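Trainee: Okay, structure incoming, though there's no sequence with it:
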């Protein structure tokens, strides 16, 4: 973001939008974009994912809005961070499904009434209302049920089952072969790519760049031709990776799918390797999914034992506590520990 006299320029946001669309931000292009944005709303999706890399983005949005009061700006953020409150925008929070809404959604999504009834009964008998609280998770559950796959009771396991479904785990029962590569190799490539993208704070990447990252990282233990084959099959027939912009750009689709793969990698990572990641808002969701099915105590033990706690870890650690499969008293104890660390930070 460019600054004028110490303040972010009102045109900085417009220039960033033009850069994102691969348009050179000349004075003419900036003026044309500004005029167009008086007629159509500007939608900025995923503010929580970019703010770490562009700290001035909030000031850029506010500066643009002050200079262009007739323009409508819509910003989405997955979490109600403090910076959202500071923007001065009207905030709308999407609530989870009610029971009635969830059952209606399942009935509409499932292709048959029998499968819908099966999913509804499963939700009731296993108390899955909180797990299937949004359209993404409910859709995955319906897809699993329609393929005869048992619907798990944890969000992280839902994503793992989805991956297995898309990579042919359940096809062999029907003597169907959709891909040449083993599901373990496909998963290894997908996890490594998701991790690389997360390290760089990206939700999408060019195909050639993704392939270059994978080929340079020998930890996956595959020959180059096998890596390229897996990457291609993750696109088709598996549909794990989605091609956009005429096929040049790859994305995992919903960001939660990328986070779920990163969480799988976190489960194989030592707690002492988490330090530089815990403070990054971009990683909060992945750590939440990690806590969904992993023991979080080693992380707290590490942060306490070696005096490594940082106040910037607080939001992510609270997310992990809320998602951990532990009792209420134990959760309260960990929250008390965070409060103690916050009062006497060990930096």
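Mentor: Perfect, I can see it now. What you are looking at is a predicted structure, and each value in this text was computed from that prediction instead of being measured.
Trainee: alpha carbons only for contacts and neighbour counts from here, please
Mentor: Fine.
Trainee: okay, now residue 43: neighbour count?
Mentor: Residue 43 sits with 11 neighbouring residues when counted by other C-alpha atoms under 10 Å.
Trainee: you'd agree it is up against residue 61?
Mentor: No. Counting by C-alpha atoms under 8 Å, residue 43 does not reach residue 61; the two are 11.2 Å apart.
Trainee: So residue 340 versus residue 35, what's the distance?
Mentor: According to C-alpha to C-alpha, to the nearest Å, residue 340 and residue 35 sit 52 Å apart.
Trainee: Which one's more surrounded, the two?
Mentor: The residue with more neighbours, out of residue 340 and residue 35, is residue 35; 14 against 11, by other C-alpha under 10 Å.
Trainee: What helix or strand is that one located in?
Mentor: Following DSSP states H and E, one finds residue 35 within helix 27-36.
Trainee: let's bring in a second one:
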């Protein structure tokens, strides 16, 4: 935090001391005597600038940006307009002069900087939830496509009918619509982040492979262990595909343990509701039009066991390949 003012050095020193900004003010006359190429180094450790004119404010911000800093500037007067333009983010208040408000990128309706912090937290939470969608949806799609392709080669019938695939995609996408309400762990919003395609690709391959292994395990048990009918096979795979994707979304939304990172009520509620609806469909009047059949109790129990195995496998894989590797490793105590 730096104080830049056109007031005299004594007033600047007094105000700076009241907010714990130490150091002797650097005045405008010294800035004027400093060449542009030497200015970034000259002001590196200066926290208080006094007796500066509007163009010198602009020079200060330009020099700070040349050092690689990301600069935000808060001002409300006519003299602040050049600096508001020069900053990465110019901030003003609703009671400022029109010139300052027009030059600013953000205009605060209340004289309270907490709204800036709230906006940053909300933006980082939105970014985090967007990454959750991309990672989980990509890995689920990869797993489903590979599993369906392998099953089509091994089975004398289509593993799922087109209408079943469409319904599966529709149902599994409903929890994603509530993902924007989900919470973000403290370490996920501690630092600004960008999209890393390599980590998304690694996530897709690792967790998609777990999904494929679970799908093929169920396929083998249904086809060569229980020798179920075609409609029962499709019903079991339909339930398993949907439940696996929803469970993956709830488990892989965080680097933390599934039990230590609480999802939002909307996300958890829609996820559990959709799993319930999916399990109930083969027993409903819609089963015949959809080409499904009621599942025997032993198959239902096996699917429940496989779901628990899937949760355990994903939780174990987190220790090797974190779902969100760009999140902060540790959050400092406030």
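Mentor: Now that the structure is in, tell me what you want to look at. Note that the structure is a prediction, hence the values are computed from the model and not measured.
Trainee: How close are the two chains, by TM-score?
Mentor: Remark: TM-score between the superposed chains equals 0.22 [TM-score structural alignment, normalised by the length of structure 2]; 114 aligned residues with a C-alpha RMSD of 6.1 Å.
Trainee: Need the overlap of contacts for residue 43 and residue 61 of structure 1.
Mentor: Counting by C-alpha atoms under 8 Å, 6 or more residues apart in numbering, residue 43 of structure 1 and residue 61 have no common neighbour.
Trainee: packing partners for the helix or strand residue 121 of structure 2 falls within?
Mentor: If you go by DSSP H and E, residue 121 of structure 2 is part of helix 114-154. When contacts are defined as 3 or more C-alpha pairs under 8 Å, 6 or more residues apart in numbering; DSSP states H and E, helix 114-154 of structure 2 sits against helix 197-220, helix 230-251.
Trainee: report the angle between the axes of that helix and helix 197-220?
Mentor: Put simply, helix 114-154 of structure 2 runs at 40 degrees to helix 197-220, going by axes from the mean of the first three to the mean of the last three C-alpha atoms, to 10 degrees.
Trainee: after helix 114-154 of structure 2 comes which helix or strand?
Mentor: Assigned by DSSP H and E, the successor of helix 114-154 of structure 2 is helix 162-173.
Trainee: And that following helix, what's buried?
Mentor: The neighbour-count check on helix 162-173 of structure 2 (16 or more other C-alpha atoms under 10 Å) flags 164, 168, 171, 172, 173 as buried.
Trainee: Between these, which sits nearest residue 309 of structure 2?
Mentor: The closest of these to residue 309 of structure 2 turns out to be residue 172 (C-alpha to C-alpha; 19.8 Å).
Trainee: shouldn't the closest one be in contact with residue 273?
Mentor: No. Under the criterion of C-alpha under 8 Å, residue 172 of structure 2 makes no contact with residue 273, lying 10.9 Å away.
Trainee: returning to that earlier point: could you give the angle of the helix holding residue 121 of structure 2 to helix 162-173?
Mentor: Per the same axes, to 10 degrees, the angle that helix 114-154 of structure 2 makes with helix 162-173 is 160 degrees.
Trainee: For residue 237 of structure 2, the count of nearby residues, please.
Mentor: With neighbours defined by other C-alpha under 10 Å, the count for residue 237 of structure 2 comes to 20.
Trainee: can you check residue 192 of structure 1 too?
Mentor: The burial count for residue 192 of structure 1: 20, using other C-alpha under 10 Å.
Trainee: you'd agree it is in a helix?
Mentor: Yes. Counting by DSSP: H, G, I helix; E, B strand; the rest coil, residue 192 of structure 1 is found in a helix.
Trainee: Look up how far residue 331 of structure 1 lies from residue 275 of structure 1.
Mentor: As judged by C-alpha to C-alpha, residue 275 of structure 1 and residue 331 of structure 1 stand 21 Å apart.
Trainee: For structure 1, just list every one of the strands.
Mentor: Along structure 1, counting by DSSP state E, strands occupy 3-4, 7-8, 42-44, 73-75, 204-206, 242-244, 249-251.
Trainee: which ones are touching residue 200 of structure 2?
Mentor: Applying C-alpha under 8 Å, 6+ apart to residue 200 of structure 2 gives the contacts 134, 135.
Trainee: what do you get if the cut-off is 7 Å, keeping everything else the same?
Mentor: Listed by C-alpha atoms under 7 Å, 6 or more residues apart in numbering, the contact partners of residue 200 of structure 2 are residue 135.
Trainee: gap between it and residue 131 of structure 2?
Mentor: Residue 200 of structure 2 is 9 Å from residue 131 of structure 2, by C-alpha to C-alpha.
Trainee: now do residue 242 of structure 2
Mentor: 21 Å.
Trainee: So for these two, which residue has more residues nearby?
Mentor: Per other C-alpha under 10 Å, whichever of residue 242 of structure 2 and residue 131 has more neighbours is residue 242, with 23 against 19.
Trainee: before we move on, back to that, just name the most buried of the helices and strands packed on helix 114-154 of structure 2.
Mentor: helix 230-251 (a mean of 23; mean count of other C-alpha atoms under 10 Å).
Trainee: elements contacting the strand of greatest length in structure 2?
Mentor: The residue-count maximum for a strand in structure 2 (DSSP E) belongs to strand 89-93. For strand 89-93 of structure 2, the packing partners by 3 or more C-alpha pairs under 7 Å, 6 or more residues apart in numbering; DSSP states H and E come out as strand 72-74, strand 106-108.
Trainee: and with 8 Å instead?
Mentor: Using 3+ C-alpha pairs under 8 Å, 6+ apart: strand 89-93 of structure 2 touches strand 72-74, helix 81-86, helix 98-103, strand 106-108.
Trainee: Of those, flag the one that's most buried.
Mentor: helix 81-86 (a mean of 24).
Trainee: which residues touch that helix?
Mentor: With C-alpha under 8 Å, 6+ apart, helix 81-86 of structure 2 has contacts from 54-55, 57-58, 61-62, 73-75, 90-91, 99-100, 103-104.
Trainee: Isn't residue 209 of structure 2 up against residue 143?
Mentor: Yes. Proximity of residue 209 of structure 2 to residue 143 meets the contact threshold set by C-alpha under 8 Å, at 6.4 Å.
Trainee: Next, residue 49 of structure 2: secondary structure please.
Mentor: Going by three-state DSSP: residue 49 of structure 2 is strand.
Trainee: Show me which residues of whichever strand or helix holds residue 268 of structure 2 are buried.
Mentor: Per DSSP H and E: residue 268 of structure 2 is located in helix 265-280. By neighbour count on 16+ other C-alpha under 10 Å, the buried set for helix 265-280 of structure 2 is 267, 268, 270, 271, 272, 274, 275, 278, 279.
Trainee: Do I have it right that residue 142 of structure 1 meets residue 120?
Mentor: No. With contacts counted by C-alpha under 8 Å, residue 142 of structure 1 stays clear of residue 120, the gap being 9.7 Å.
Trainee: quick one, which of these two is more surrounded?
Mentor: Legend: neighbour count by other C-alpha under 10 Å for residue 142 of structure 1 and residue 120, higher for residue 142 (24 against 20).
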